[in-house]
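> Below: sequence and its predicted model.
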Amino acid sequence: MDLTERSLRSEQVYDGVLLDVRRDEVRLPNGETSGREWIKHPGASAVVPIDDEGRVILLRQYRFGPGREFWEVPAGKFDSDGEEALDVAKRELAEEAGVEAAAWTRLGQTFPAIGYSDETIHLFLAEGLSRTEEHVDDDEFVEPFRMPFAEAAAMARRGEIEDAKSCVALLLAAAVVDARDLD
């Protein structure tokens, strides 16, 4: 069975700095029509940076929507069309954590809000870290913190790290690290 919904009409409801809110009329698989409200997002990259001592760099950051602080991996959105996911990951790692990496492993991607957004977050493991200049955006306040990677992965498994992209990235990185330990 083909489950595809096809857009018949699309209207932009709001065009913001980050979000493009849309309202579409769609043809359903059974031939009926329905409405869909969704957010067009430029996409993002997120990084699990692990240093030579086996520590991961997490960021403590306040998020306005939920109104509290979260532990997160460094991440950021695409700034322009055609930008490569790895380039975004490298830029965000330097901006937010003040480090660069010699080795990169693609972990996959995640869609954090499939019910109402097309946002895709590309996930990477970064290793061989070295210090570089940190330059966080003027309206962004983050506090980098290093902790043992195994502890951070355990926190994600226990539900103590609640940011979805960070949980997925940490658990995928743990699978890669664990597989290496088996070799």
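Yep, it's here. In this text, all values refer to a predicted model and were calculated from it rather than measured experimentally.
> Could you use CA atoms for every contact and neighbour count after this?
Fine.
> Please state the offset of the longest helix anywhere in the chain from the chain centre?
Across the chain, the longest stretch assigned as helix under DSSP state H is helix 164-182. Here helix 164-182 is found 14 Å from its chain centre; the criterion is CA atoms, centre = their mean, to the nearest Å.
> Repeat that for stretch 138-150.
That offset, for stretch 138-150, works out to 15 Å (CA atoms, centre = their mean).
> about what we covered before: what helices or strands is the longest helix of the chain leaning on?
Helices and strands touching helix 164-182, by 3 or more CA pairs under 8 Å, 6 or more residues apart in numbering; DSSP states H and E, are strand 44-49, strand 68-72, strand 99-110, strand 121-131, helix 149-157.
> Comparison target below:
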Amino acid sequence: MPEGRAVAGPLVDDAIEPTVVTSDVVFGGKVWDIRRESFELDGHRITREFTDHPGAVAVLALDDHDRVLLIKQYRHPVRLREWELPAGLLDIAGEPPLLAAQRELAEEVDKVAARWDLLADFMTSPGGSNEVLRVYLARGISDTVEVFDRTEEEAGIEVRWVPLDEVVDAVLARDVQNSILVIAALAAAAGRARDWSTLGDADAPMTRHPLERSAR
């Protein structure tokens, strides 16, 4: 057996609050910053740099025929027009995550939903970013009264309704690789198989996000 700290108990991440000695923004970006922190952990002084991220939300909109609303959008860092879910940053001070998700669904695809549930929370790259992302399951989909103007990358968005099973097949075939879409599609398929008993309260706090922790 490999050595480690594993002990019997539930499979759950442990929240740790080490002593942070220094914390400085070493690069201030347009969307997010790069932060350098030195902290004490297990008797050692450690320095790490990471993306200081405001967090984000995404929406898996599902219609009455088990079809998922997907968008295709250009993403410059990976040079792809990739299939993904409507999503956006939590970059409006004080805006609740659910309200942000509802806003993004309206602004990106001109849709509203009658029912909202929490589908998944995850950390996108915990070794190099403090980003926490929440995915909502939205149902009872209808059109907005207003059609939103879109600029920059969003101006060329392609929208398509795709059966959930087809999305899962594309994920497993590695034909789509957007992390949010991969996690959300698999979570939705697993949740559906359990009669949606895995869903959470849409208003639940994002307890793992740094801003939420600092507010407590």
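All right, it came through fine. Just so it is clear, the structure is predicted and the values come from calculations on it, not from any experiment.
> Got a TM-score for the pair?
The TM-score (TM-score structural alignment, normalised by the length of the first structure) is 0.90; 181 aligned residues with a CA RMSD of 2.0 Å.
> what's the longest helix of the first structure in contact with?
Residues outside helix 164-182 of the first structure that contact it (CA atoms under 8 Å, 6 or more residues apart in numbering) are 46-48, 71-73, 107, 110, 112, 121, 123-125, 150, 152-153, 156-157, 161.
> Tell me how far the spatially most central residue of the second structure lies from Ser197 of the second structure.
In the second structure, the centroid-proximal residue (CA atoms, centre = their mean) is Leu133; its distance is 2.8 Å. Leu133 of the second structure sits 21 Å away from Ser197 of the second structure, going by CA to CA, to the nearest Å.
> for Arg35 of the second structure, same thing?
39 Å.
> One more: Leu70 of the second structure?
Taken as CA to CA, the span from Leu70 of the second structure to Ser197 of the second structure is 24 Å.
> quick one, which of the two is more surrounded?
For the pair Leu70 of the second structure and Ser197, the greater number of neighbours falls to Leu70 (24 against 10), based on other CA atoms under 10 Å.
> Show me what the more buried one aligns to in the first structure.
Structural correspondence for Leu70 of the second structure with respect to the first structure (TM-score structural alignment): Leu58.
> Please apply the same query to Pro86 of the second structure.
Using TM-score structural alignment, Pro86 of the second structure lines up with Pro74 in the first structure.
> how many neighbours does its match have?
27.
> Same check on Leu123 of the first structure?
Leu123 of the first structure, neighbours per other CA under 10 Å, totals 29.
> do Gly127 of the second structure as well
11.
> helix, strand or coil for it?
Of the three states, Gly127 of the second structure takes coil according to DSSP: H, G, I helix; E, B strand; the rest coil.
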